[in-house]
Structure formats: C-alpha cells, structure tokens
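Chemist: the following block contains a protein sequence and its predicted model.
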Amino acid sequence: MHRRIIAPGALAAASLLLAIPASAASYSPGAPGIGDPYYPYYGNGGYDVSHYDLRLRYQPKTDELQGTATILARTTQDLSSFDLDFLLDVSEVRVNGAKAAFRHAEQHELVITPRTPLAKGTPVTVVVRYSGVPSTKSAYGFDTWHRTPDGAVAADEPEAAWWWFPSNDHPSDKATYDVSVAVPDGTQAISNGTLRSTRSERGWTRYSWRQDKPQATYLATLAIGRFDITTGTSERGVPVLNAYSKDLGDNDGAARASVERTGEIVDWLSNYFGPYPFAEAGGYVPNTTTGYALETQTRVFYSPKQFAKGANTSVVVHELAHQWYGDDVSVKGWKDIWLNEGFATYAQWLWSEHEGEGTAQELADHVYASHPADDPFWTVAPGDPGADDQFDDAVYDRGAAAIQALRDEVGDTAFFRILKGWPKSHAYGNASVADFEKYAEQISGKPLAGLFDTWLYQRSKPAVGAVRSFAAAGTAGKAVPQPKSWKKIEAAHGGHGR
C-alpha cells in the first residue's frame, strides 16, 4: 500500500521564515515537496539537480553506512533554504563551500539553510556528510532498505533513495550519477551504469560506477554482497553485466536461465522500441525475501521468488522494456504510471507471441472477457489510478489492453511507428499520458481522445464493440481460453507494492 504524506506543519514553516536575514527578506524556503498530487511531499521545490556524486563505505556485518554526497544543482527560485529527502544521520552540510545550518524535519526532510541566500539561477554544490544504520530507519511506517545474509539492497518504488543518499526524490528531477562504494575484501558493490574502476587497499575494495545518462532517483540502486558476476555482449554490441548471489539455493539455475538471456532480449526489444538507450544492460538477483522485480536503470533488480517456479523470461522482458518506457522516458508525475507499466506489460504480450504462447490479441481478449462489468477491476483508471491503486492489476492488464485497442484503431504501420518513435521523441526526459496521446495522434493522423478516454479514464468496462477486435471476446457465453503465457505475465504485476 502506498501512502499520502502529511503536510509539514505551519509552525515549522514559520520558524524557517524567522531564520531568514532581513537583507534576504525577498527570499523564501523551497517547498518541502515537488508538488506531485499522489505524493505531495516527495521531492522538493526550488532547485534542479544535474549530478550526484556518492562516495560510500559499507560494513555488511553491522549494516553501517558512511557517505559523502556531492550534489550539483541550479536554483529555480530565490532560496533562503531548501530540503533534501533523507533519513540517515548528518554530521555536516556545505553549500558552495561554506558550512550550512541543517536540521531534520517531519519524517524524511533534511532542511538546509545556506550561510548566504541563493538567487534564482545560481549553480549550487551541496556536500552532505552522513552515517547510520539504514535498516534501523523507517518513515511513515515502512522501510525500503533490504538486508541480505551477506549485505543489503536498495531497490524500491516509488521511494528508495532516502535510506542511502540525500536527494530530490521525484522522477521529474533526473540526474547523472557517480557511485563509489568501499566494502570489505571478498564483498562486491553493484550499482547502475558502467563499472569504471576497482581498487583494493588495507582490506577494503572500492567499486566505482558511473551512470552517464539522466536517471530518476528511484531507479538508482545499490547491492552489496557476495556475487557471481557474468559479462558478455549482445549480438548488437550492447555490453551486459549480470550478478547472482552465491547463496540462491534452488532458485539459482532458474534465475540464471532467465537473466542470462538479457542480451538476446535487449536486442529483440530494440526491434520494437529502437536502439538500446544506455551504455550497458544487465540485472542482479540478490538473496532477498522480497517478491518483486524493479527496472533499476541498466541493472535490473530481480527477487529470487520470481524464479521459484522455474525460468521466467517474461519478467525479464517486462523489466528490460522499462529501460525504454520508464527509464529513458520517465513519468512527469506518478499518475502517468501507465506509460511505464502498460507498455512493459504489452512487451510481454509481444514476447508471448514470439514464443508461441498466445498472441497479443488473445491476451487482450482474455483480459476483456475474464472481468465482468461489475468487477472492481474496471473501476481503476490506468491513466490516473490514484496513489492507492498505482500498481493495481488494472494498470498493467487494462493498460496493455488499451495499447492493443490503440493498435486496432491506427493499424500496425502507424502503431509500430509510435512504439519505436516515442522513446526517441522524449529521450532521457519526462512525459505524461497527455503527451503520449498527442504524439500518437500526430503519427497516426487520427483523433484518439475518445479511445484514450474509454480505455484509460472511464471507470467502467468498455462496451462490446467499442473496439472491433474485442467484440467476440465480450459476447455473452463465449469463454476465452487463458493463454499459456498468462501466469508468467501476471507474475510481474504488483510487485512494487509492500
């Protein structure tokens, strides 16, 4: 279940105003939230981050994390103070080289007051020194730091950064990353992007990773433990790095039989979505008790439970499809989640067809026929599902059926132009469902507002015949067989919820 965050109190806001020098009376605090209606106090106002440099040291035995985060940003208003989203203990903050006052507020806010107020458009370098035991921290009754027998994992949605680095935690503020982590010899540290160097000294080994393309904060990941690492290159030249905990037990073989097909699947997806958008691909399977997978950018997180019933390439397809739909092009706001989950699910439908386990049309027919008109399934609107239903089955299944409906309406030629052109048109940026509708109309030359409203926003089952190919599926008394791929596809759903 996802949470709505309680607004910081008026008293806290008043104390911030009192802290502003008289000479800076025209300056004001940055908002403690970026303004997303689903999570009003995630992210922060007043600045835009361009780069995170994280230099960390982690002891697996005690779960102690020490870090220095250097954040490069630019102000978007005249600022007397600003917030970062963070939970660990802070010992020092500097803003443009000078020590700054700081305090923790509410449950996940670090409020920073620089020595000198910051004018709009000012480049800012923020250095935060911190330490703590992430597994002892929680906010709003939950935590996203996952301990393993030999280390820990940071991977969750819609929030995970608070437990290991200070950030502007909202997908609309993407940035590049350098993540350098020192761990005891024999332990490895895995993160996003490309491994730039490995250096050992005095019983510690430092792993330095670089993500050189913009990345949302929830897509940043850190995995520490003892891994078996495999490397290779896809036929189209994409480097691939995968990692598996050495204690996966009975799930080890099925995990490898799935994730080791990453290069093949990346190349296959490129036929539909265009060239792979990042410098490297891959995934990792740590020994966690979590049950979900997550599209952490370039290095997908998989739970061993995804492979408890055997190999599952479908979930690999889902998470790798997100590298285009969700990571390359990220949501403007969390209500736009259909752009992530609907398209990743549709990629599974295309893979099902490729594997001979059910066509996309058969899967769409099954979704339509298996939910009667009074099923609550139809009351969730994939185009704006609400925070509580952000990862509901309807966002995935009805969301993918909406894409099949679009395909029926515009025809295959225009549809596959849309599918491939969209990531290129908004590369490394953010977009909304409204942006996608506009793009689809532009490419197809057809008005699509009615179709999008029917499939994404109406809280009722689309009428029989609303889309031609669904008519037979909706005919009373006609059963639609469950495609062979269905259960594997469903395994990728809802895993982000806790």
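Modeler: All right, it came through fine. Numbers count the residues shown, from 1 in each chain.
Chemist: can we go C-alpha only for contacts and neighbour counts from here?
Modeler: Will do.
Chemist: buried sites along stretch 420-438?
Modeler: For stretch 420-438, a neighbour-count test (16 or more other CA atoms under 10 Å) marks K420, G421, W422, P423, K424, A427, Y428, G429, N430, A431, S432, V433 as buried.
Chemist: so the first one makes contact with Y276?
Modeler: No: distance between K420 and Y276: 11.1 Å, which falls outside the contact criterion (CA atoms under 8 Å).
Chemist: okay, now the one to match up with it:
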Amino acid sequence: MDPRALTRLAAPAAAALLALTTACTGSTVQGRPGASGLRDPYFPKAGNGGYEVEHYALDLDYDPAGGRLRGKAVITARAEQGLSSFNLDLSGLRVDSVRVRGAGGDGGAGAYAGARYNRSGNELTVRPAEDLKKGEVFRTEVVYSGRPKPLTDPDGSTEGWITTKDGAVGVGEPVGSMSWFPGNHHPSDKAAYDITLTVPDGYEAVSNGELRSRTPAGGGRTAFAWHSPEPMASYLATAVVGKYKVTTGRTPGGVPLYSAVEPAAAEQGERALARLPEMVDWAAGRFGPYPFGSAGAIVLPSGTLEYALETQTRPVFPGAPGSEELLVHELAHQWFGDSVSPKSWKDMWLNEGFATYAEWLWTEEHGGPTAQEEFRAFLDGDTAVDEQADSDWDAFPPADPPGPQDISGNPVYYRGAMVLHRVRQEVGDAAFFDLLRGWADDHRHGNAATADFTAYAQERTGRDLKKVWDVWLYGEDRPGA
C-alpha cells in the first residue's frame, strides 16, 4: 500500500471522510469543483474550468545522462468561481507535494498550506485547505519528479518531452506540455512565464522569451533563467537542453535575436537562417510590429521531431530548415497562432492557413511564384509550381476538420491559405493587407475563433464575404475557381 494514499485522498472513501469532517466542524463550503476539461471539440479533457492562469514560474532541473527531471511549478491564477477544488493537467511524473496560497483573510497574501490531491489519468485534482473565493488570486506550488515521456497524438506524431542524443526538447502541440509541467493546458488560457532550466556545465538550456541570467548553480551545474512577459499558450512553451551553438544579434529593425543550432546542422542551415533577420522585418512590414521582445530559432538534431513547431519567440526545427519558406511559415506564426491564438483546436486554420499564405507572400515578393500562381496551382494540381498541389487539400472544410487527427491536415494549411486568397481577390490588395495588419493588431496577445475572423473581415473591409465563407471555409464540396 502506498503510505501517501490518505494524503492524496486517492480513494472515494477518503473524499467522503473529508466531507463528513467539514460538516462536523460547522464549516460552510463556499465553492464547488472546477471542471476537469474545457470541452474542446477535439480534446474535451484539455484545460480546466474555474480559474485562469496569470503566470507560470517553472524551476526545472534536468539530468541528460539519466533522463530525470525534477521540477517545481508555481502557478498564479485567478478563481473564476468559488472553488472547493480545481484540476491541473499532468501526464506521468510523480507529484511529491502540493501547496496552495490564497489571498489571506485580511486581503493580503496568505501563507502556503498543504493541499490534498489525487491523480486520475492526466488529471491532478487539488483540494485547498480552504475554499477559494471568486476573484481571488491564488498560487499553487507543485513539486514533482520523474522521467518524462513523450505522447503520441491522434495523427500519430510525437510530442511532449523527447530525448535527443545529448539532451532533450519539450514541445506541446496540442497537449504535450503536460508531460513536463502541470498547468491549464488549453490555448484559451494564456499566461506569462518564467522558466529556469538547470543543467550540467557545458550544456545550453534554451526556452522562450529573453535570457535574464546564466549563473552557476553549484555541483557542476548552470541555471538559465528565461522570461516571457507576453501571454503565451502552454502548447507554445519549450525547454531545450543540449550542446548547441548559440548566436545572438538584432534585426535591422532592432528586434533582439537568440538562436541555438545543433552544431552538425549549423552549416547546412546557414543559408536559410542567415535570412532570419530580414524575414522578421519583412513580416513586420506585412503584418504589423513584431509582437514579442525577442526572436530566433532552435535547430534540433536531425530526426528529433517529424515537424517544425512555432514555439513562441523561438520556433523549433527538426534539423536545418530545408527552405526559406519553412522558416517564413514558423515566423509568421508569431503573429498568427502565437500572438493571436485559437480559442479552440477547431480554429487551427487561423494558425496554419495564415502561415501558409505568408509563405506565398514571401515567394511572391522574392522571385518565386505569386500567390495567384500558388492558388491556381492547387486548383489545377500543378506540382511544377507547388509539390503539394495534388494533395488532398479539398478533403474537408478548413473550419471543420472531421476529428482531432485532422487538425493539422492539408485542408487546414492549403485550403486555409486559399480562403485568404479568395478574400484578397474579393476586396483588393489595399483592403486585404489592411485586414491582415488590423487582425493581428486588434487581437494582439489574445484568442480568437473562426467566427471572430469572419465577422472582423466583413466589418474591416466593408464587403459581404458570405459566399467565400460558405464555399471555401465551410463548404463540403471541392471549390472551383
């Protein structure tokens, strides 16, 4: 028998005993349990109800040799209702302790108090010593440890905590971040982050935002403290440990750059990465000011992942970027997906369709096919213009993927981009590019759904675009020219 079982209240009988004890003491329960999931159309158990996170402070100590992670997460949140309990998403890993600190009876900060907790699947249910009041800002400290493991997505791809030949990478789209830190893992709940990574001397540790310090931690280890003040969805958080070549600088427009490249990939990716400063400023000219305090890239050892990912401020690539278009795609996500994040996973075309169209804009302005030629190529299946032109881009409406395995399907990317081109055809270049900049600016650091975009586009351009939405965005049939 696990001697901690009663502390964790793993058994329903223990929960009943708690309720009985509360009744006997005359205490009045003010709150109710927060929901264990936000009922996302494709990932209904992702995220949790009853609170919104304001800040994550993650202190992670990783041993590459043994693959062991020790972590402490301090999660500052605001109760959206009276809470008798609330949930955090966490996959695997052993929880060593949980404490909760409320506002305190005098309106100031209260003291941390031990909290009862139990595990069920990927849900960590926390029961504070006292109910939390609606509007109360509280902190939850979770100390945990173990060997984090990757997760397999519905489409068969791998995410979460993935080991490399000399380190590891943490990535999280759509839910893999719960494999390396507890939290409210749904894109609708964005927060600021401070992530400290402690690793053996000689290793680099890279995360989102700005590197605030790099200090000796004793015992032959170094602590890297990263700060991300702008709101970030948890699936965009990353932690990378390894022996990387780090470069820093600024774009011509002044945006700070910090990139980490696996040495074997440095020469191969040099050409594409050399254009990153230019690309950042180009995208700012098209989509509005860069939305974060720094930019850059992380190039992992080849084969670590099956995909690139737009981790905030510092996209991750599975080996040297093979084309400028791939780099542009992940960079464009900093506006579309990272700054303006989806309200649910059903809204993925707002990420991927926009980033794909950014590729078309880049080639249009840099000696490649125009966006019109790309659009026409997909209609005609002309792989001489785009090798993906004969893909199943018309298999389903981009705003309505059939299931979770389809949220990264070709229609989300390519037909999503075609939706935007149809809007451009309808309203003209001036109104279209004003729409892109306005959308990114007016929803900066927020969340948006497809319905928000369609309403915004019609209001911003002053045009009735219903036929575009009906045929290209929601239509079941293959659209024509």
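Modeler: That came through fine. What you see is a predicted model; the values in this text were computed from it and never measured.
Chemist: quantify their similarity with the TM-score.
Modeler: Here the TM-score for the pair of chains, by TM-score structural alignment, normalised by the length of the second structure, is 0.88; 444 aligned residues with a CA RMSD of 2.2 Å.
Chemist: and T125 of the second structure, what element?
Modeler: Using DSSP states H and E, T125 of the second structure sits within strand 123-127.
Chemist: in the first structure, which residues correspond to that strand?
Modeler: For strand 123-127 of the second structure, the aligned range in the first structure is residues 109-113, judged by TM-score structural alignment.
Chemist: mean shift of the matching stretch relative to the second structure?
Modeler: Average distance, stretch 109-113 of the first structure versus aligned residues of the second structure after superposition (mean CA distance after the TM-score superposition for the first structure): 0.8 Å.
Chemist: show residues contacting that stretch.
Modeler: 32, 80-87, 93, 100-105 (CA atoms under 8 Å, 6 or more residues apart in numbering).
Chemist: could you do stretch 209-219 of the second structure as well?
Modeler: Here stretch 209-219 of the second structure makes contact (CA under 8 Å, 6+ apart) with 198, 222-229, 292-295, 312-314.
Chemist: re the thing from before, which pair of the contacts of stretch 109-113 of the first structure spans the longest distance?
Modeler: S80 and L87 (22.0 Å; CA to CA).
Chemist: what number of residues lie near the counterpart of T196 of the second structure in the first structure?
Modeler: Matched by TM-score structural alignment, T196 of the second structure corresponds to S180 in the first structure. By other CA atoms under 10 Å, 23 other residues sit near S180 of the first structure.
Chemist: ok, of the contacts of stretch 209-219 of the second structure, which come out buried?
Modeler: Buried residues within those, counting neighbours by 16+ other CA under 10 Å: 198, 222-229, 292, 294-295, 312-314.
Chemist: farthest-separated two in the residues you listed?
Modeler: Longest span within these, CA to CA: T222 and F292, 26.2 Å.
Chemist: aligned partner of P397 of the second structure in the first structure?
Modeler: Mapped onto the first structure by TM-score structural alignment, P397 of the second structure lines up with A381.
Chemist: and for K245 of the second structure?
Modeler: Taking TM-score structural alignment, the alignment pairs K245 of the second structure with D228 from the first structure.
Chemist: does that match sit in a helix or strand, and which one?
Modeler: Secondary structure assigned from DSSP H and E places D228 of the first structure in strand 227-233.
Chemist: contacting residues around the residue nearest to the spatial centre of the first structure?
Modeler: Of all residues in the first structure, the one closest to the mean position by CA atoms, centre = their mean is L219, 4.4 Å from it. Contact analysis of L219 of the first structure by CA under 8 Å, 6+ apart lists A155, E295, T296, Q297, D327.
Chemist: nothing else from me, thank you.
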